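S.K.: Need a 3D model of the following:
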Amino acid sequence: MRDVEAVDAVVIGAGPNGLVAANILADAGWSVLVLEAADEPGGAVRTGEITAPGFRNDLFSAFYPLGAGSPVIAGLDLERYGLRWRHAPEVLAHVLPDDRAVLLSRDLNTTAKSLETFAPKDGDVWRAEFAKWQRIRDHLLNAITGPFPPVRAAGGLARTLGAADMLRFMRMATLPVRKLGEEWFKGEGGRVLLAGNAMHTDLGPDQAASGMFGWLLTMLGQDIGFPVPEGGAGCLTDALVNRLTARGGRVECGRRVTKVLTASGTAVGVRDVHGELVRATRAVLADVPAPLLYLDLVGEEHLPDRLLTDLQRFEWDDATIKVDWALSGPVPWIAQEAVLAGTIHLGGDVDGLAGISNDLACNRVPRNPFLLIGQMTTTDPTRSPAGTEAMWAYTHVPAGQWTPDRLKRRADRIEQVIEKHAPGFRDLITARVVAGPAELQELNPSLVDGAINQGTTAIHQELIFRPVPGTGRADTPIDRLFLAGASAHPGGAVHGAAGGNAARAALARSKWTGGAYLTMNKALNRMLYG
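M.R.: Reported below is the predicted structural model:
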């Protein structure tokens, strides 16, 4: 065994949140070591040639509207370290069962005209809503990505909107997306555009706050699109790693952390799978799901009973099946709106999406799945040889035993759905790779049972309830241990906010070396956990 290494901070996990946290700490002059279980960094932001030679398929996440819009990631200036964003000609198309489609474009008039094919005045509604977005976007994105409560950003939002409109905005934030769509739009296009984007979470059309998620993603799509890193999602990871190493930070892969070491209620370091110890003189930050951090890495004996009870109630989001294809040519969509779109929604109108959500809630596999599809070569021509298409689709399913035969049948069903709306699609397939819940978790242990958001997006597990009832901050009951993954506020998606919040909390803690911080922390813990 090597001598015990000492650094200012150990970061567990080299996903985007972990790498963002490490960069912010390195900017402050801290010595930082990131320990990653996998053989390469990135977590759910990785790319590989898994289908056919020359086809670069993103293994997990692919499109990054929140990444490109995140003030946390923007502050890192990753373009200096190789990141380049690419855009499809059009952002997103939602294809209805009868092959009508609504198009989201970065061109405001194009989106509005698409909505007007469903109802004449819906384009005006969209223009007005986007004008409001432009007024509040910076305050809102700062509020979303900062620690809770977002006092300064919320104040700016309130001043911009005024008291009356602020109250109406807060009401909108609570609405189910079906209700929001019905209040705003006369036609089906606007309603399904919002609902389909809400389904990027695990929220169905009739669940509280789904309207907010649908609105946020569509406004981001209108504003900055659904961009991708040129060359693959892994190029975003490469930029984060390059930036960190330029500041003296290190990432070591193949070093799964098995234990967070504590002394007198304080995190003092970690032990890895090889038995090696690393001392953390200032902080340990964990980019792993909350249940894994607390129950596996810390241990029940070090935690308050009430926290353990809360963790038993922790709710994962739906499981996921993902299919990647190498296609010999572009997809022959009947709906022309889908031809140039980077992202495609396929699988129903609002009622159909509600039925799918209900099936999942009842632990049933939906007969007609909702598909979120990425046409990656359409978006970034470097992803596959000229004239071909690297494409993927994912769909949510109940967690459970997904045998190879069961996975194959589900992938076949996904292809049948696409074939119906793009006759000849199956003839273009030259290679296919299917990943079910177990395969996704094996590739990335943080995707427990294929849950891609590290916990439900439902309102009972957001804000001060994420990951359990608490403060909405990165602090944990263990002093100098900070939760930096998507289980923490503000949750899933690649925006780096959870990592940024954890890093700032660690920096703040390091300045409070006297008894004031510990007294406050103990008081909070007594209030929360008894």
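S.K.: C-alpha from now on. contacts and neighbour counts both.
M.R.: Noted.
S.K.: What ranges does the stretch 151-300 of the chain have for its strands?
M.R.: Using DSSP state E, counting those that start in this stretch, the strands of the stretch 151-300 of the chain run over residues 228-229, 250-253, 257-263, 266-272, 277-286.
S.K.: Let me have these in CSV, adding distance to G75 and mean neighbour count as columns.
M.R.: As requested, those are exported to CSV (distance: least, C-alpha to C-alpha, whole Å; neighbours: other C-alpha atoms under 10 Å):
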stretch, distance to G75, mean neighbour count
strand 228-229, 17, 24
strand 250-253, 20, 18
strand 257-263, 29, 19
strand 266-272, 29, 21
strand 277-286, 20, 24
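S.K.: of all those, which lies closest to D318?
M.R.: strand 277-286 (22.7 Å; C-alpha to C-alpha).
S.K.: The closest one packs against which elements?
M.R.: Counting contacts by 3 or more C-alpha pairs under 8 Å, 6 or more residues apart in numbering; DSSP states H and E, strand 277-286 is packed against strand 5-12, strand 266-272, strand 481-483, helix 497-511.
S.K.: ranking the ones you listed by burial, who's on top?
M.R.: Most buried of the helices and strands packed on strand 277-286, by mean neighbour count (mean count of other C-alpha atoms under 10 Å): strand 481-483, with a mean of 28.
S.K.: circling back: now for the strands of the stretch 151-300 of the chain, which one comes closest to V4?
M.R.: V4 lies closest to strand 277-286 among these, at 5.5 Å (C-alpha to C-alpha).
S.K.: got a list of contacts for the closest one?
M.R.: 4-13, 18, 267-271, 293, 480-485, 502-503, 506, 510 (C-alpha atoms under 8 Å, 6 or more residues apart in numbering).
S.K.: Buried residues in stretch 351-367, which are they?
M.R.: 352-360, 365-366 (16 or more other C-alpha atoms under 10 Å).
S.K.: what about that stretch, distance to the chain center?
M.R.: 22 Å (C-alpha atoms, centre = their mean, to the nearest Å).
S.K.: correct me, but G530 touches P477?
M.R.: No - using C-alpha atoms under 8 Å, G530 makes no contact with P477, being 11.5 Å away.
S.K.: Take the strands of the stretch 151-300 of the chain and write them to CSV, including distance to R243.
M.R.: Below are those laid out as CSV (distance: least, C-alpha to C-alpha, whole Å):
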stretch, distance to R243
strand 228-229, 16
strand 250-253, 10
strand 257-263, 23
strand 266-272, 24
strand 277-286, 19
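S.K.: one more, for comparison:
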Amino acid sequence: MATESVDAVVVGAGPNGLVAANALADAGWEVLVLEANDVVGGAVRSAEVTAPGFTTDLFSAFYPLAEASPVIRGLDLPAYGLTWVQAPTVLAHTLDDGYAAVLRRRVEDTAAALEADAPGDGEAWTAMVEQWMRVRDPLLDALFTPFPPIRPGARLLRRLGTTQALDLARLAVTPVRRLADERFRGIGPKLLLTGNALHTDIPPDGAGSGIFGWLLCMLGQDVGFPVPQGGSGELAGALAARIRSHGGDIRTGARVTGIEVRGDRACGVRLADGTRVTARRAVLADVSAPTLYRDLVGLGKLPGSLARQLDRFQWDDATIKVDWALREPIPWRAGDSPTGPAGAGTVHLGVDDTGFVDFAADLSAKRTPRRPFLLLGQMTTADPSRSPAGTESAWAYTHVPVGSLGDRESVAAHVERMHEAVERCAPGFRDRILATHVQSPADLQDRDANLVGGAINAGTSGLHQQLVFRPVLGLGRPETPVEGLYLASAAAHPGGGVHGACGWNAARAALGGGGPVRRRLLRTTWGRLLPDE
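M.R.: Below is the predicted model:
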């Protein structure tokens, strides 16, 4: 049986695992990344799956969080082949009657269009962006820092003062519909805020949905919704190239089946082919929380309280995604202006302001929505290299209840609903389809084991499973009850999105060796006492 030894093993080559490996390699550690799939990237991958010459992002596609993340920006990925490009317009929400609310690249242009719809809304939008710019840097640092974010939080408080800090705290727990009603009169800002909030699984009347809608709108207004030129796989490729340039190793087709624990310490991993890799310093796991604790470690080696809390772990809603090769761009009812949906990289559609509530209610009641809310990507519009000139590589996804669409007939029926939604906003859309590729919730999991049941956020974004509650009751940190083992996936705080913070925080914790933080974690959370040093 083959055995080898390195300083650290990273299980999983998703974006968080790759960021973690970069951080450890930068510190001079001997790092080995083990990935079960044949290519790196996790949910950041692209391929030709519809028609020759059409590049499709298989999972995630637009990366405002990556562009704004101090973690990703600090890695200088353009030096390793990454080029960011953007569509002429950031985002649009179009309705069946042809109306479109548009988030444009310049604040003045977005505000002017909103003002034309409802006097006062342009000024209110500008004020919201100004609020964002005041808090931007310390807020992002706080979001991407292990909880509690003491230093970034102090900076944020100093910058805002008590009254404005309380206003921001209220925004963080305000439902997005309430937020929109408080600040705007017209439908345009409400569509933009609510549509962005529904990138998560929090309903529009749910506490905490406002902060997500606000954050994505403000990031779109600030950095846009950029995409990697050539496909999302180029982002993963740049991360991997950087690891190798710093002496790290990446092995694909290497499925880890267990994490070896001796004396409460992680000491290595077992692979499906029988290979054992010893980790002299740490094991970092870019896998889902249930997979790490139940399958790779085993509940018998963990505190009983953890097993009970895992029983309460909640996945986010499932996802179905349809990819298209189109012979021509989508014929939007709103027209072909580059300042409307025709020029937008991301388009929201399928529901109006009240339709958001109906859609969320269906998901909450475990009903497959009859009128789905769609997030649609026009990838050639954002990056002309994605398909032949004059064509469009596009996709759309929508959420469905966990466990639904369990057979081909139900999948086909929902794909038809998705086609109908696009056709209502763009008559003649079907006639432009050259090829279609469908990824059901089960297909998504087959391609990436972390997308359990088609859940793309590694667990609900609801407040009951965020911050100190993510993935279970704890301190919102990457440390685990096993010494030398760190959770480096989106299951850890701050959660989903391609920002790299989960992997970076895990690497920082590993480099620090846990120390007093880990001992306090084990005492207060898991009921396991360690001797003081």
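S.K.: about what we covered before: of all the helices and strands packed on strand 277-286 of the first structure, which one comes closest to L407 of the first structure?
M.R.: Closest of these to L407 of the first structure is strand 5-12, at 31.6 Å (criterion: C-alpha to C-alpha).
S.K.: how far does stretch 495-511 of the second structure sit from the chain's center?
M.R.: The chain centre lies 13 Å from the centre of stretch 495-511 of the second structure; the measure is C-alpha atoms, centre = their mean.
S.K.: That stretch corresponds to what range in the first structure?
M.R.: Stretch 495-511 of the second structure corresponds to residues 491-507 in the first structure, going by TM-score structural alignment.
S.K.: give the contact list for G211 of the first structure.
M.R.: Shown in contact with G211 of the first structure (C-alpha under 8 Å, 6+ apart): 172-181, 194-195, 198, 205.
S.K.: distance of V468 of the second structure from I202 of the second structure?
M.R.: 18 Å (C-alpha to C-alpha, to the nearest Å).
S.K.: How about the contacts made by C235 of the first structure?
M.R.: 46, 82-83, 229.
S.K.: which one of those is nearest D107 of the first structure?
M.R.: For these, the nearest to D107 of the first structure is P229 (20.9 Å; C-alpha to C-alpha).
S.K.: out of everything not next to it in sequence, what's closest to the closest one?
M.R.: Computed as C-alpha to C-alpha, 6 or more residues apart in numbering, the closest residue to P229 of the first structure that is not its neighbour in sequence is W85, at 4.7 Å.
S.K.: Look up how far N23 of the first structure lies from the one you found.
M.R.: Per C-alpha to C-alpha, W85 of the first structure is found 20 Å from N23 of the first structure.
S.K.: These two: which is more packed in?
M.R.: Taking other C-alpha atoms under 10 Å, W85 of the first structure and N23 do not tie; N23 has more neighbours (28 against 17).
S.K.: The more buried one contacts R243, doesn't it?
M.R.: Yes - at 7.1 Å, N23 of the first structure counts as touching R243 under the criterion of C-alpha under 8 Å.
S.K.: follow-up on the earlier one: compare the helices and strands packed on strand 277-286 of the first structure and report which one is nearest to T395 of the first structure.
M.R.: Smallest distance to T395 of the first structure across these (C-alpha to C-alpha): 25.2 Å, for helix 497-511.
S.K.: Please tell me how far P64 of the second structure sits from R424 of the second structure.
M.R.: Using C-alpha to C-alpha, one obtains 29 Å as the distance from P64 of the second structure to R424 of the second structure.
S.K.: what's the answer for E328 of the second structure, then?
M.R.: For E328 of the second structure relative to R424 of the second structure (C-alpha to C-alpha), the value is 17 Å.
S.K.: before we move on, what about V277 of the second structure?
M.R.: For V277 of the second structure, the distance to R424 of the second structure - C-alpha to C-alpha - is 55 Å.
S.K.: quick check: longest helix of the first structure.
M.R.: helix 122-145 (DSSP state H).
S.K.: the inter-axis angle of that helix versus helix 497-511?
M.R.: Inter-element angle recorded for helix 122-145 of the first structure and helix 497-511: 30 degrees (by axes from the mean of the first three to the mean of the last three C-alpha atoms, to 10 degrees).
S.K.: average offset between helix 122-145 of the first structure and the second structure?
M.R.: Mean deviation of helix 122-145 of the first structure relative to the second structure after superposition (mean C-alpha distance after the TM-score superposition for the first structure): 0.8 Å.
S.K.: and that helix, which stretch of the second structure?
M.R.: Aligned by TM-score structural alignment, helix 122-145 of the first structure corresponds to residues 121-144 of the second structure.
S.K.: Name the residues that touch that stretch?
M.R.: Counting by C-alpha under 8 Å, 6+ apart, 69-70, 107-108, 110-116, 149, 152-153, 155-156, 159-160, 183-186, 189, 218, 221, 493-494, 501-502 sit against stretch 121-144 of the second structure.
S.K.: repeat for stretch 365-373 of the first structure
M.R.: Residues from elsewhere that reach stretch 365-373 of the first structure, judged by C-alpha under 8 Å, 6+ apart: 200, 343-348, 353, 356, 359-360, 391-398, 414, 417.
S.K.: again, only using 7 Å
M.R.: 343-348, 353, 356, 359, 392-395, 397-398 (C-alpha atoms under 7 Å, 6 or more residues apart in numbering).
S.K.: end-to-end on it?
M.R.: Terminal-residue distance, stretch 365-373 of the first structure (C-alpha to C-alpha): 19 Å.
S.K.: returning to that earlier point: more neighbours: which of V468 and I202 of the second structure?
M.R.: Per other C-alpha under 10 Å, whichever of V468 of the second structure and I202 has more neighbours is I202, with 24 against 20.
S.K.: That one matches what in the first structure?
M.R.: That one, I202 of the second structure, aligns with L203 by TM-score structural alignment.
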